[in-house]
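Participant: everything below, folded, please.
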Amino acid sequence: MKKNLFVPSKGEYVRGKRPTVGCILCSIVQNDPKVVNLKIFRSKSFTVAVNLYPYNPGHLMIFPNRHIEEIEKLSFSEVKELHKLTIISLKILRNLYSPHGFNIGYNLGKGSGASIEHLHLHIVPRYENELSFIDVLSGSKIIVEEPKDTVQKLKREYKKYAEELLAQ
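Facilitator: The predicted structure is shown next:
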């Protein structure tokens, strides 16, 4: 029999109990005090932030500073900047967390499971032996690092790449 551990705050978020803001990612970009701000880095066109409900330590989201919902709305220069941010983010995550792989992708539209209507790229570090006894017995995952601790670690690393990231 499969048991579940519940994380009520995530369930409430999925069901719509969120800060009263128009767009949570736009609010992060604007440093709105109504939202938990796990921002790590901001470039000309994008913000890098730790996911508030991470699948693993180091789970990042990269999103445009301007509100768009469709990837086709990115300019070619934004695509180039996003790719550069993605590559540097992978380098940083490899150095800090030594993952065995990554899941990188978008959830586009409600049919994909997207819960935020603002384009964002997920980068999730993955490990060969992720399934622990608690994962198997409870159908849940234990995250060993608080997102705010992840932010502090990653901010230090992004500062090392700031000049390269901000050069256009």
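
Participant: from here on, contacts and neighbour counts on C-alpha atoms
Facilitator: Noted.

Participant: thought L93 was touching H59?
Facilitator: No - counting by C-alpha atoms under 8 Å, L93 stays clear of H59, with 9.1 Å between them.

Participant: mutual contacts of these two, please.
Facilitator: Taking C-alpha atoms under 8 Å, 6 or more residues apart in numbering as the contact rule, L93 and H59 both touch P125.

Participant: pretty sure I40 sits in a strand.
Facilitator: Yes - the assignment for I40 by DSSP: H, G, I helix; E, B strand; the rest coil puts it in a strand.

Participant: ok, it - contacts?
Facilitator: T47, V48, A49, V50, V151, Q152, L154, K155, Y158.

Participant: and for I123?
Facilitator: H59, L60, M61, F102, N103, I104, G105.

Participant: same check, this time on H67
Facilitator: H67 makes contacts with C26, H118, L119, as judged by C-alpha under 8 Å, 6+ apart.

Participant: what of S112?
Facilitator: Contacts of S112 by C-alpha under 8 Å, 6+ apart: none found.

Participant: what about 10 Å?
Facilitator: S112 is in contact with Y106, counting by C-alpha atoms under 10 Å, 6 or more residues apart in numbering.

Participant: now swap in the one 10 residues further on and tell me
Facilitator: H122 makes contact with 48-51, 59-63, 86, 102-107, according to C-alpha under 10 Å, 6+ apart.

Participant: and for comparison, fold this next one:
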Amino acid sequence: MRVFPELAREFAAAEDGFERLWTPHRMAYIKGDRPSEAAGEGCPFCLAPQRADDAEGLIVHRGKHCYVVMNLFPYNPGHVLVCPYRHVALYVDLTDEEAEEFTSLTRDSLRALEKASAPLGFNIGMNQGAVAGAGVQAHLHQHVVPRWGGDSNFLPVIAQTKALPMLLEDVRTQLVAAWPR
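Facilitator: The predicted model follows:
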């Protein structure tokens, strides 16, 4: 906490027993301050592989039909995404060749992460559609998230901790400004 650490500790932990992790950098993602998902135009998964420099596009590996890219909003260090080059929304829309490489690159991502950072486990999955939690619905992508004991994902379930995307002071300022006069 920046301004009111004593007050924050008192209010944040007293009522429900949860500790809070403040992650204000995630507000851009939550508010939807990201480009359009139209194929090629603003879709981040169409744009990333178009960059001449893989480091600039955060590309980890390029295959013939799919590629692996770092997640701009990672749950953990090493959180990567496996994406087809083709702009398709659903797993069932992949061709057989794309699906085969999609699976192969997922396995390769696991192997590379094991070698690079020795995680104790992984979350692997894709969210298809807004109600399933897809941040970018129009372009299929699979998450590969390395996991360690006590890390940041599923915190309320395993560690009685909540990750909050805004600081108390910032929320309060917004509420004061929006309060009915």
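
Participant: quick check: the aligned residue for N127 of the second structure in the first structure?
Facilitator: Matched across to the first structure, N127 of the second structure falls on N107, judged by TM-score structural alignment.

Participant: how about V124 of the first structure, secondary structure?
Facilitator: For V124 of the first structure, the assignment made with three-state DSSP gives strand.

Participant: what does Y67 of the second structure give?
Facilitator: Criterion first, three-state DSSP; result for Y67 of the second structure: strand.

Participant: that one contacts I59, correct?
Facilitator: Yes - between Y67 of the second structure and I59 there is a contact under C-alpha atoms under 10 Å: 7.4 Å.

Participant: quickly list what's touching both of these two.
Facilitator: A48, P49, L81.

Participant: what does the helix or strand hosting N123 of the second structure contact?
Facilitator: Element membership of N123 of the second structure, judged by DSSP states H and E, is strand 121-125. The set of residues external to strand 121-125 of the second structure that reach it, using C-alpha under 10 Å, 6+ apart, is 79-81, 106, 110, 113-114, 141-149, 153.

Participant: start and end residues in the second structure for the lengthiest helix in the first structure, please.
Facilitator: Identified as the longest helix of the first structure according to DSSP state H is helix 76-97. For helix 76-97 of the first structure, the aligned range in the second structure is residues 96-117, judged by TM-score structural alignment.

Participant: residues of the matching stretch that come out buried?
Facilitator: Of all the residues in stretch 96-117 of the second structure, those buried under the rule 16 or more other C-alpha atoms under 10 Å are E98, A99, E101, F102, L105, T106, S109, L110, L113.

Participant: F11 of the second structure: which of those residues is nearest?
Facilitator: L113 (38.4 Å; C-alpha to C-alpha).

Participant: didn't that closest one look like it was pressed against P119?
Facilitator: Yes - counting by C-alpha under 10 Å, L113 of the second structure touches P119, with 7.3 Å between them.

Participant: picking up where we left off before, tell me the buried residues within the contacts of I123 of the first structure.
Facilitator: H59, L60, M61, F102.

Participant: save those as CSV, and put in distance to S140 of the first structure and secondary structure too.
Facilitator: As requested, these are exported to CSV (distance: C-alpha to C-alpha, whole Å; DSSP: H, G, I helix; E, B strand; the rest coil):
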residue, distance to S140 of the first structure, secondary structure
H59, 17, coil
L60, 20, strand
M61, 22, strand
F102, 20, strand
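
Participant: can you name the two of the residues you listed that sit furthest apart?
Facilitator: M61 and F102 (13.0 Å).
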